[in-house]
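Asks: sequence-free structure coming up:
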């Protein structure tokens, strides 16, 4: 796209959408933040960002709104994204979203096959940034044996029975706890059950459990099938969380009553910005004639004005928008997260912020990549 200043619509004025809008506006784009709720717009939109009341489920209204936009970023619940993507194709608007939902991504890929615009789903943290990290880890070895990716968005101070606070979409959280999970086993993509495969993990002296959840790998299982022997993605939580969620979703069958499950989480795990995001990627493979292990560990701490999950998800999405505008991603059709190289990703304004704000001694590898790219 010629010129970098664009008209960009951000749909969904929740905790993530509002931060995405602010980041894009700070880069000089003409951003409009839209939501069906006037109250949510008034509460979350920054003072300098224009807002508009638009119901994303009303496709006629959405069509009118997107007609004047170069790019739309959907920060809406996953179940609205099929319609938004379809309208974006009709209006010639390039499309980005944050979905972890596998079926939604499959639909977007289908309509992208004949689209004249780019459709870039699964931006954010996991899927999103974690897929870029995973692809880079695989490229570090001549032959890859295993890649393990672990991501947790957690309260800094767990005080409730769930040892968890909601820091992003409740609908997305329930979805990833209920749907089958893709991994690579013996070189082939396979499905495994959610909330299973519980491992104990110790990172920087803190004990976590890790278990299967859906959607975190995005399209990476397809991309690396046959190139990696074993690859898995698991969510990090404080110990004991998986068993409670299994009781609720499977034992009490609330997976089939998501409205009730949503009410339980709203009451028992209230939103907090005092959160922490932990990212752990480790790979084992052959390099220079011997078996070696490599790893990346990143931690982000939330603060009252900006939660860690808000920062990492919004920055992951905005970095992909930046790369697209710089011509470093395909300009039409279906775009995967791993189409972005880690060095390019980290050289963006949003990506460099992820390097700067990481709280871990293990960021030296990322800093080196970012510095090398900036000097090139």
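Replies: Looks like it arrived, so ask away. Keep in mind it's a predicted model, so treat the numbers as computed, not measured.
Asks: rest of the way, CA atoms for contacts and neighbours
Replies: OK.
Asks: do you know how far the residue located most distally from the centre of the chain is from residue 249?
Replies: Most distant from the centre of the chain: residue 289, at 35.3 Å, with distances by Cα atoms, centre = their mean. According to Cα to Cα, to the nearest Å, residue 289 and residue 249 sit 47 Å apart.
Asks: which helix of the protein spans the most residues?
Replies: Longest helix in the chain, counting residues (DSSP state H): helix 308-325.
Asks: contacting residues for residue 175?
Replies: By Cα atoms under 8 Å, 6 or more residues apart in numbering, residue 175 lies in contact with 101, 214.
Asks: that one sits in which helix or strand?
Replies: Secondary structure from DSSP states H and E places residue 175 in helix 170-178.
Asks: ok, now residue 81?
Replies: Per DSSP H and E: residue 81 is located in helix 81-91.
Asks: which residue ranges of the stretch 151-300 of the chain form helices?
Replies: Along the stretch 151-300 of the chain, counting by DSSP state H, counting those that start in this stretch, helices occupy 170-178, 220-224, 241-246, 258-268.
Asks: contacts for the longest one, please.
Replies: What it means is helix 258-268. 160, 161, 162, 166, 170, 171, 174, 248, 249, 254, 255.
Asks: what's the span of stretch 235-243 from first residue to last?
Replies: Start-to-end, stretch 235-243 (Cα to Cα) is 14 Å.
Asks: follow-up on the earlier one: tell me what angle the helix holding residue 175 forms with helix 258-268.
Replies: Here helix 170-178 runs at an angle of 110 degrees relative to helix 258-268 (axes from the mean of the first three to the mean of the last three Cα atoms, to 10 degrees).
Asks: any idea how many residues pack against the closest residue to residue 94 other than its chain neighbours?
Replies: The shortest distance from residue 94 to any non-neighbouring residue, by Cα to Cα, 6 or more residues apart in numbering, is to residue 71 (4.6 Å). When neighbours are defined as other Cα atoms under 10 Å, residue 71 has 23 of them.
Asks: residue 71 and residue 5 touch, don't they?
Replies: No. Taking contacts as Cα atoms under 8 Å, residue 71 lies outside contact range of residue 5: 10.9 Å.
Asks: is it possible to export the helices of the stretch 151-300 of the chain to TSV including distance to residue 31?
Replies: Listed next are the helices of the stretch 151-300 of the chain as TSV, based on distance: least, Cα to Cα, whole Å:
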stretch	distance to residue 31
helix 170-178	25
helix 220-224	31
helix 241-246	38
helix 258-268	30
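Asks: use this one as the comparison:
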């Protein structure tokens, strides 16, 4: 528990911002202010009895940031660098959910000499999956391969895509279009999004997985020179990748992302009946033996203080709230850039917010 009630600003009152506000307010240790330029979005947060602030311009945004203990940024990824810059100038801790590699690199550069924490990529992937991957990697004397797969999926898929929108459409398109960081044959490199298609079954359900951007966070830097193969893939139901390649490559919609966003949001329904599937596997040498360790989790929505949260709301909000909590408790560095792999998996799962993952996960070791 924190020793005092700390003032927190959440930027963005969408589904994830709402979940973050709910979790932090329920803890009793944070004085929560939620800011958004869309006044209509703030109504749901205000109904929880929390402070809200409309931020239609730069002056209002600065008011939301200055004098706070920390800012949790749930805005679209293209807002990340500007908000982080203002937090550095104000000496305010900064956390976000971005999957955008360039934004994270820019924030890392900002952190040099900063007197506050800058901790981007605090969601599910990037975020929790990097913590899991690093925990698996540290178990080996010699790490050969590390595979990480994550899916935010509808529980009742329909249509040819067998997919529903559960989070940011802009972030989704970013993952499908941008180069993907990986380690191949011991060298840090990039691979193409949508490549590396594989199929597998988990708990009797058939899935496919393929390369997407941003899920590894800074893990490729951490494991450079320590692993032969490291990659991250998104999980979908079979058939999804083929349709994406038609849209993005054959119809060249990767060059018209605004149009692609419009098509997705007009044609693909949103759903709160979702499931998060996490699977990570590592192999290598331990005590001279070839061993494989794995980790899996399946997480669905739940009711929190009378409010129904979807699986993606639970997991994403749990990630960033845990990061904040560990900094507030002094269990993470107190200034500069903090990567997700700085967080110990045991500390994450033992945290009051991180327990959203702990109750529904499993791991095993297989000796070859």
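Replies: Nice, I can see it. Quantities reported herein were computed from a predicted structural model and do not represent experimental measurements.
Asks: now the TM-score, please.
Replies: Here the TM-score for the pair of chains, by TM-score structural alignment, normalised by the length of structure 2, is 0.94; 359 aligned residues with a Cα RMSD of 1.5 Å.
Asks: ok so, going back, could you dump the contacts of helix 258-268 of structure 1 to JSON lines with distance to residue 181 of structure 1 and neighbour count?
Replies: Converted to JSON lines, the contacts of helix 258-268 of structure 1 look like this (distance: Cα to Cα, whole Å; neighbours: other Cα atoms under 10 Å):
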{"residue": "160", "distance to residue 181 of structure 1": "27", "neighbour count": "11"}
{"residue": "161", "distance to residue 181 of structure 1": "26", "neighbour count": "11"}
{"residue": "162", "distance to residue 181 of structure 1": "22", "neighbour count": "19"}
{"residue": "166", "distance to residue 181 of structure 1": "21", "neighbour count": "19"}
{"residue": "170", "distance to residue 181 of structure 1": "18", "neighbour count": "17"}
{"residue": "171", "distance to residue 181 of structure 1": "17", "neighbour count": "15"}
{"residue": "174", "distance to residue 181 of structure 1": "13", "neighbour count": "20"}
{"residue": "248", "distance to residue 181 of structure 1": "19", "neighbour count": "15"}
{"residue": "249", "distance to residue 181 of structure 1": "16", "neighbour count": "20"}
{"residue": "254", "distance to residue 181 of structure 1": "19", "neighbour count": "19"}
{"residue": "255", "distance to residue 181 of structure 1": "15", "neighbour count": "20"}
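Asks: ok, which stretches of the stretch 101-250 of structure 2 are strands?
Replies: 117-119, 142-154, 180-184, 187-191, 198-202, 205-211, 227-236 (DSSP state E, counting those that start in this stretch).
Asks: which one of those strands lies nearest to residue 95 of structure 2?
Replies: strand 117-119 (4.8 Å; Cα to Cα).
Asks: who does the closest one touch, helix- and strand-wise?
Replies: strand 93-96, strand 336-337 (3 or more Cα pairs under 8 Å, 6 or more residues apart in numbering; DSSP states H and E).
Asks: could you dump the ones you listed to a markdown table with distance to residue 182 of structure 2 and mean neighbour count?
Replies: Converted to a markdown table, these look like this (distance: least, Cα to Cα, whole Å; neighbours: other Cα atoms under 10 Å):
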| stretch | distance to residue 182 of structure 2 | mean neighbour count |
| --- | --- | --- |
| strand 93-96 | 22 | 28 |
| strand 336-337 | 21 | 22 |
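Asks: compare those strands and give me the one nearest residue 209 of structure 2.
Replies: From these, taking Cα to Cα, the stretch that ends up closest is strand 93-96, at 25.5 Å.
Asks: ok so, going back, dump the strands of the stretch 101-250 of structure 2 into TSV; add distance to residue 360 of structure 2 and mean neighbour count as well.
Replies: Shown next, in TSV, are the strands of the stretch 101-250 of structure 2 (distance: least, Cα to Cα, whole Å; neighbours: other Cα under 10 Å):
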stretch	distance to residue 360 of structure 2	mean neighbour count
strand 117-119	26	27
strand 142-154	15	22
strand 180-184	28	23
strand 187-191	32	16
strand 198-202	14	11
strand 205-211	17	19
strand 227-236	18	25
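Asks: circling back to that earlier point, mean per-residue distance, the helix holding residue 81 of structure 1 to structure 2?
Replies: Compared with structure 2 after fitting, helix 81-91 of structure 1 has a mean deviation of 0.9 Å; criterion: mean Cα distance after the TM-score superposition for structure 1.
Asks: list the buried ones in that helix?
Replies: Using 16 or more other Cα atoms under 10 Å as the test for burial, helix 81-91 of structure 1 gives 81, 82, 83, 84, 85, 86, 87, 88, 89, 91.
Asks: go on, stretch 310-330 of structure 2?
Replies: In stretch 310-330 of structure 2, counting by 16+ other Cα under 10 Å, buried: 310-328.
Asks: over to stretch 269-283 of structure 2?
Replies: Neighbour-count burial for stretch 269-283 of structure 2, counted by 16+ other Cα under 10 Å, picks out 271-283.
Asks: that one maps to which residues in structure 1?
Replies: Mapped onto structure 1 using TM-score structural alignment, stretch 269-283 of structure 2 covers residues 270-284.
Asks: can you give me the end-to-end span of stretch 149-166 of structure 2?
Replies: So stretch 149-166 of structure 2: terminal residues 17 Å apart, Cα to Cα.
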